[in-house]
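>>> What follows is a predicted structure for the sequence shown.
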Amino acid sequence: MTDIRSLGSWAALLAVSAVLAYGLTLARFPAALLLGPMLAAIGFGVSGARLKVPKPGFLGAQAIIGCLVAHSVNPEIVGTLLGDGFLILAVVLVTVAAGAAVGWGLTRLQVLPGTTAAWGSSPGGAAAMVAMAEEYGSDPRLVAFMQYVRVVVVVLCASAMARLLADLGGETGAKSVVPKAPGALTVAATLGIAAVGAGLALALRLPAGALVGPMLLGALLHATGYATMALPAPLLDAAYALIGWYVGLRFTRETLREMVHALPGILAATLLVVALCGGFAFGLTRLLPIDFLTAFLATSPGGLDSVAIIAVGAKADVSFVLAVQTLRLFTVLLTGPLLAKWIARAAPRSGTLEP
């Protein structure tokens, strides 16, 4: 009976996701096949549906997105990163500092415990932040809630921004990187790269390894001409939906009930970080020959995979966006423990929320 009920819930989620994705597609929102499933999953999760995306499915979806990103790597963007590496690193450090400042403020106001606020406000990959937070003794539920609230807010803001810019200025950025009808051998080679890249990265315990591994391996082979990257549209659509469901189903009735007292502070902090990143993006367009949408996505404090999907759908410069996002992820992982200790010291001695 439970299995039948679960299958019925998945079928209902699929149907609602399809309707929302179709509506968002008609409204010309980028990443509609991510947004629709994510919004549907939030509704199902909060309403009490006991659904969960299997971890292998989520990792496989990340590997597919990694290959999609790898296809867009070209010598021009590599030259840009090498030529303006110092400036890009400065933007990354400023964004990390903004997240740390927000975490410090949440700690001082006793909205969240110190180390939890540190990991929750870190602008890196959500899954990696949750894993490291648990390793360093923070409450992974609070960190996951804060991280995925921010992912949802960033996805909605970035999609709305891309939609607005498309109306104001027409098409932006590069053309779509996905061939219409890839050959069977090309698809097989791409899936092989996804499997090998993800397997190696996960074995080496790289952060967001299922995404980063195929992205790095595929980019190297594609840029050097040793492999051609291509994926059929239905497979990409499935990857988008799985990532959207994975994020949305994290929002359950129980977690909302437990975190409701912190939600206003989390939302305010999230919007503040997004606004700060938007300001950094505007400054970046004055220093580099890139459009605002590309700069906004590059500096957005969202999930690596979600931002990649939006960048592709909005026809932004995917390589530049993911290069900055990946650099920031590794920067956060290197500085995270030190920042967590510094922010934890900001907690008032009396009435602290730390266990």
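Sure, I can see it.
>>> Going by C-alpha atoms from here, please, whenever you check contacts or count neighbours.
OK.
>>> I'd like to know which elements the helix or strand where V324 lies is packed against.
Per DSSP states H and E: V324 is located in helix 318-344. Helix 318-344 makes packing contacts with helix 55-70, helix 75-83, helix 85-108, helix 114-121, helix 292-299, helix 304-313 when contacts are defined by 3 or more Cα pairs under 8 Å, 6 or more residues apart in numbering; DSSP states H and E.
>>> Please repeat the previous calculation with a cut-off of 7 Å.
Other elements packing on helix 318-344 under the criterion 3 or more Cα pairs under 7 Å, 6 or more residues apart in numbering; DSSP states H and E are helix 85-108, helix 114-121, helix 292-299, helix 304-313.
>>> Second structure follows, compare the two:
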Amino acid sequence: MAQDYYALLGVGRDASNDELKKAYRKLARQLHPDVNDAPDAADRFKEVTSAYEVLSDPQKRSVYDRGGDPMAAGGAGGGFGQGFSFDDIMDAFFGQGGGSRGGPRSRVQRGQDALLRLSVDLAEAAFGVTREIKVDTAVRCETCQGSGGAEGSEPVTCSTCHGHGDVQHVQRTPLGQVRTSRPCPTCHGFGTVIPDPCDECNGDGRVRSRRTVSVSVPAGVDQGTRIQMAGEGEVGPGGGPPGDLYLEINVARHPVFVRKGDQLRCQVTVPMTAAALGVHVELPTLEADVTDDPAAAVFGLDISAGTQSGELLTVKGQGVPRLRGVGRGDLVVEVVVETPTHLDDEQRELLARLAELRDEQKPLAEVSESHRNGVFDRIRGAFR
């Protein structure tokens, strides 16, 4: 024997397969040409690979220990790449080969998350609401309690992969034998098969069912807000733990109020005379949609004398409760002054008399910059 394979790997002659593999991984990481630029690294890498190829094969190792030529016994010729497993190179750098060496996968797996859309009114989004909703999801099969087998039936070891969950495929290439691993087609990677599946779930451990879920929508949610309900999603295969249920909020349009963040906005239209003289008006609150208390259904708003059309009045604390904060936003009211269009003779005379008293029979028009965006431009100006 020209070389001592045990000495090359740094192990004793009684080394186990695990010790051989551990030693080879360590040396391969050190000597591989991609990570070691020493002039002799490639040759030494080939030597330790050949040593591992021989000693990891029981038949070749036996021939070698008796002083024979293991390469001739194996019928593979000699040298690097003539029969070593590609998995061993993968082991050296990634800790596992190209195959699935973690063993068979469990039949019990976590279920998928589910997403539903829930429509609520503006007042329900603002103040919160509790709803009972119907959910169609996978639930645990009560017949087999999630096991997937009929009563008295137990999973048995797969005869194809012998419980490993995967099968090995060896292919000869110009670089030697390349071994790959794929999930077993018989047991689908579980390592066991159910000989007598449950008639209710057909071996899956779960069935589709409609159930009722109570949903608490917190105060202050907005369009697109997602509520997470842990453990209310799909039950997993094999009766595994359920995923989560997510509810995406859709807020319906309100006939009076428009929401902008934690603000509410609305318009109030008053006659020209009321705007000129000032007036107290009562407006509906958003609470009117969810309460029977008359006192909470309206609030009073004072419009000062001389208020112009388009002016914005802010009412503190009449907006939307803050979802992740304290208190409520404000209500912004736009005053729209209505100019009369149909006048009888007496009304026309009164207005003409007023114009005469104010010396406005021939008023001069004042030209100023146009408000291109109308109401929203004025709102932005008010907050600036």
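Received the coordinates, thanks. This structure is a prediction, so every number in the text was calculated from the model and none was measured.
>>> Got a TM-score for the pair?
Put the two chains on top of each other and the TM-score (TM-score structural alignment, normalised by the length of the first structure) is 0.19; 101 aligned residues with a Cα RMSD of 6.0 Å.
>>> and of the helices and strands packed on helix 318-344 of the first structure, who's closest to A70 of the first structure?
Checking those against A70 of the first structure by Cα to Cα gives helix 304-313 as the closest, at 10.7 Å.
>>> chain center to the closest one, what's the gap?
7 Å (Cα atoms, centre = their mean, to the nearest Å).
>>> between that helix and helix 318-344, how many degrees?
Taking axes from the mean of the first three to the mean of the last three Cα atoms, to 10 degrees, helix 304-313 of the first structure and helix 318-344 form an angle of 150 degrees between their directions.
>>> quick one, helix 304-313 of the first structure and helix 55-70 angle?
40 degrees.
>>> other SSEs contacting helix 304-313 of the first structure?
Helix 304-313 of the first structure sits against helix 55-70, helix 318-344, with contacts defined as 3+ Cα pairs under 7 Å, 6+ apart.
>>> Just want the angle from it to helix 292-299.
Using the same axes, to 10 degrees: helix 304-313 of the first structure against helix 292-299 is 170 degrees.
>>> Going along the chain, name the strands of the stretch 251-384 of the second structure.
Counting by DSSP state E, counting those that start in this stretch, the segments of the stretch 251-384 of the second structure that form strands are 258-260, 263-271, 279-284, 298-303, 312-315, 331-338.
>>> Please identify the buried residues of the first one?
Of the residues in strand 258-260 of the second structure, those buried by neighbour count under the rule 16 or more other Cα atoms under 10 Å are 258-259.
>>> rewinding a little: determine which stretch of the helices and strands packed on helix 304-313 of the first structure is the most buried.
helix 55-70 (a mean of 24; mean count of other Cα atoms under 10 Å).
>>> contacts for that helix?
Helix 55-70 of the first structure has contacts (Cα atoms under 7 Å, 6 or more residues apart in numbering) with 190, 194, 198, 210-212, 214-216, 218-219, 229, 239, 242-243, 246, 305, 308, 318-319.
>>> Now do that helix: distance to the chain's middle.
12 Å.
>>> isn't A41 of the first structure right up against W245?
Yes - in this structure, A41 of the first structure is within contact of W245 by Cα atoms under 7 Å, at 5.3 Å.
>>> which residues do those two both contact?
Counting by Cα under 7 Å, 6+ apart, A41 of the first structure and W245 have no contacts in common.
>>> Out of the strands of the stretch 251-384 of the second structure, the one nearest A92 of the second structure is which?
strand 258-260 (59.3 Å).
>>> Thanks a lot, catch you later.
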